[in-house]
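S.K.: Fold the following, please.
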Amino acid sequence: MDINAFLKPMLQRDFITLLPKKGLDHIAENILTYLDAESLKSAELVCKEWLRVISEGMLWKKLIERKARTDSLWRGLAERRGWMQYLFKPRPGTTHRPHSFYRELYPTIMKDIESIESNWRSGRHMLRRINCRSENSKGVYCLQYDDQKIVSGLRDNTIKIWDRTDLQCVKTLTGHTGSVLCLQYDDKVIISGSSDSTVRVWDVNTGEMVNTLIHHCEAVLHLRFNNGMMVTCSKDRSIAVWDMTSPSEITLRRVLVGHRAAVNVVDFDEKYIVSASGDRTIKVWSTSSCEFVRTLNGHKRGIACLQYRDRLVVSGSSDNSIRLWDIECGACLRVLEGHDELVRCIRFDSNALSAVRMTAKLKFGTWSPHWIHALKPTHFA
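M.R.: Predicted structure coming up:
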């Protein structure tokens, strides 16, 4: 007996139509939801029944929602282009969009992303300038922005909020008695650290100062907060972990000591707190217990910047190099060289790793993004 003749009918079975009639569509939708875009396109062509399940199950909408939930670029585009209102649970009064809307939206998004990546790699951009000069200084130490505003920390001890549309200053927050060296904000508060050794909390809408935290005995160099927790670091070589019940109720949980020089930068998630110092080391601490876990050694001079996500830590140093580390085992995965001065700040996502040296020359599109999630360097672009 010809084995092909025996197997061919079995391999050509339509598993969707063979599913139990009761709840068939629900099961079929759940299975097809795992498909990526190319596979979903192919599935639409299998037969009318598959196309019906994909259409009635709004599977293109679910695919876009999955992308927007897990990819910052997709989410940013969704918010900026205005189609976030059609995703997830629609707002009250929002007109329900048919399956065809999402089917046509997907390739439009992909074209948008390709255009953004092309502009990024070729350096095409429109430059707009904000004049931050004041009578006392013209230095900007830190900033954060969104689609509506830019929040900047200045050398003249103030925080200025700028409108993204016309680039005009809409608020100036005063209270610090030293330069504002670091800040972060969300939809409720701006939290800033200063060379006056304090951390101050401001209402993001009114600009009113609602709290002042006095703990560090030297300049507060960096801070991060999320999910009711904040971590600050200082020139005094210490790291402070804070519990944030509300903007006015923030209590010190633990002080982490171990660095032998100023702690320049911190980052954290629910598993680890990561700190980097002028002592050339990166230290890893447990977020839950605040206990020391390990030290990452390798940089030849002090470390100025750091970012941590998933298992990957990326650090930039006065030794002009960038290092990539696996936080779980402490191994240095790769040393990136090319800058000829201090690497002052870095940023990476799933699409690119960027670094800025001390003289503000941007190196972008230089390092391949493909290994960032897998932690396996493959090639340089």
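S.K.: For the rest of this, base every contact and every neighbour count on C-alpha atoms.
M.R.: OK.
S.K.: What about residue 6, how many residues nearby?
M.R.: 10 (other C-alpha atoms under 10 Å).
S.K.: Please apply the same query to residue 69.
M.R.: Number of residues near residue 69 (other C-alpha under 10 Å) recorded here: 12.
S.K.: the strands in the stretch 51-200 of the chain, which residues?
M.R.: 140-145, 149-154, 159-163, 169-173, 180-185, 189-194, 198-203 (DSSP state E, counting those that start in this stretch).
S.K.: I'd like the structure of this one too, to check against the first:
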Amino acid sequence: MTKEFQIRYQSDIVSSLSRRLMNDVVEEIFNYLDYDSLKNSEAVSVQWRDNIAYGKTWKKLLERNLRLSAEWREMLEILVLKWSLDSSVPKNYMHCRTLCKQVGNSVSKLRRNWLEGRHSKNEFTDFSQPEIESIFWIRGSLNFEMNKSWIGRGQRDGSIRFWNRWTLETSAIFQPLLLTNRLLGCNTVRCLQFNDDIVVASYFGGSICIWNVHTTELLQVLDEMDVANYESHYIPVNGLSLGGSPGNYWLLSCLSSPTEQDFVTLRLIKSPSEEIPIVHRIVLDQKLRVLQLLVNDTHVMLLISDTETKRDQIQIRSTASMEILKTIQIPYSEMGVFDYRKGLLLVGSRYEIQLWDTETAICIRSVRSSSSIVFVKIISDRYWVSCNTSGKVEVWDLKCALNPAHTRSVLLHQLDATNLHCPLLYPVVRADEYQIALIPCRAKDYSELHIIDFLQLDEKAPIDRPID
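M.R.: As a prediction, the model looks like this:
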């Protein structure tokens, strides 16, 4: 802030009120400010700073933002996990001021980094595994999942290993109990889902295991093969989605076969240690194949491919009744992907990404890609991320995509997650507001985890040139 600016405000209303001993009024004025405004106000003069301290304005701002802003609450959680900060609001005002600035600066920095393409790159070599000559491993255990606390991945012996996402230290190992009298590779993890309470994994043998995330205790082993002919070689394909809230978790699974019908099963988990009832089970037409599925409190979404007509569709069903509410026809893809957030459906196919309004079933925006899309994800209300078969990650402007008047490209940045210059075998990608994580999946090479971090500390981190 310039000296002229400071001098100009030495005799402003705040100073006048303070001279008249009307500090309560000054306090109320500062209480209306947001983070950036309060930070700038503190730099105006010593008197302004003293008034802010007198009213304990930083403490009030922190408490208000943690109560009203999900962005601030999540950022505090991340800072606690990443840098071992104390998550409680300190009683000491100066400590409270410091914590508020740490959270506020991190929120501002994260927004700026996404907009400018600033990021750091990290490689997690301990994420790789010994080479296994098994098609089951190739198709299954390359998958991994992450949430704000952990990164999880299936291991060679069928166990699930968790790492602290921010320190990359091993956090927990979950051991399964599987039937062994089935197909070769039946102990290979096919799909993995977890939240703050439970871990769920499906296996090629048709079993689904559920653990307590905190104690690692195995709570349930569900047998999906009870609906199938063992000789039909059913295996879960893109078989799991876990949604809902504590006390009402929904578990959606799919048992699929290249020669028989697909079974889609919806279970309700009220208490994972008690019997888990099947709420709905549907059997699809033999020509239909489920490529991906998703469940939340209100909707079940199935990405289905018609093997006869070579057409794909998204079925939107009611979670309560499994009744089909809408069907959206989308471009054909051998391994279609989609994501859903707040009424927006993002679909990736061979050379195209489409953004749909699920309420009206209208395609809002369609963009082309040079390679087949293997991953899409809507990031907050500002961006979406995609990755193609070559491992190129692209960041798109969601707000511009939603604006019909915006006719220019909505592509913001192209990011290289790795420095590899070799063919990739369908990269596996996960992303959220803080990081994009990718396994390159080179053929017969169990690659390490590559992380693009938008919450990095290195001020010299690379800046990708915006796309014109």
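S.K.: nearest to residue 327 of structure 1, of the strands of the stretch 51-200 of structure 1?
M.R.: strand 180-185 (24.2 Å; C-alpha to C-alpha).
S.K.: so where is the closest one in structure 2?
M.R.: Alignment note (TM-score structural alignment): strand 180-185 of structure 1 is matched to residues 189-194 of structure 2.
S.K.: mean deviation (superposed) between that stretch and structure 1, please.
M.R.: Taken over the aligned residues, the distance from stretch 189-194 of structure 2 to structure 1 averages 1.4 Å (mean C-alpha distance after the TM-score superposition for structure 1).
S.K.: my read: residue 347 of structure 1 touches residue 363, true?
M.R.: No: the criterion here is C-alpha atoms under 8 Å, and residue 347 of structure 1 misses it with residue 363 at 11.1 Å.
S.K.: okay, and the common contacts of these two?
M.R.: Contact criterion C-alpha atoms under 8 Å, 6 or more residues apart in numbering; residues shared by residue 347 of structure 1 and residue 363: 354-355.
S.K.: Ends of stretch 283-292 of structure 1, what's the gap?
M.R.: 8 Å (C-alpha to C-alpha, to the nearest Å).
S.K.: which parts of it are buried?
M.R.: 283-287, 290, 292 (16 or more other C-alpha atoms under 10 Å).
S.K.: what's the closest non-adjacent residue to the aligned partner of residue 318 of structure 2 in structure 1?
M.R.: Using TM-score structural alignment as the criterion, the counterpart of residue 318 of structure 2 in structure 1 is residue 286. Ranked by C-alpha to C-alpha, 6 or more residues apart in numbering and with sequence neighbours excluded, the top spatial neighbour of residue 286 of structure 1 is residue 272, at 4.8 Å.
S.K.: That neighbour and residue 285 of structure 1: what is the separation?
M.R.: 6 Å.
S.K.: Can you report how many residues lie near the residue in structure 2 that the residue nearest to residue 286 of structure 1 lines up against?
M.R.: Matched by TM-score structural alignment, residue 272 of structure 1 corresponds to residue 299 in structure 2. Residue 299 of structure 2: 20 surrounding residues under other C-alpha under 10 Å.
S.K.: got it, and residue 244 of structure 2?
M.R.: Other residues close to residue 244 of structure 2 by other C-alpha under 10 Å number 15.
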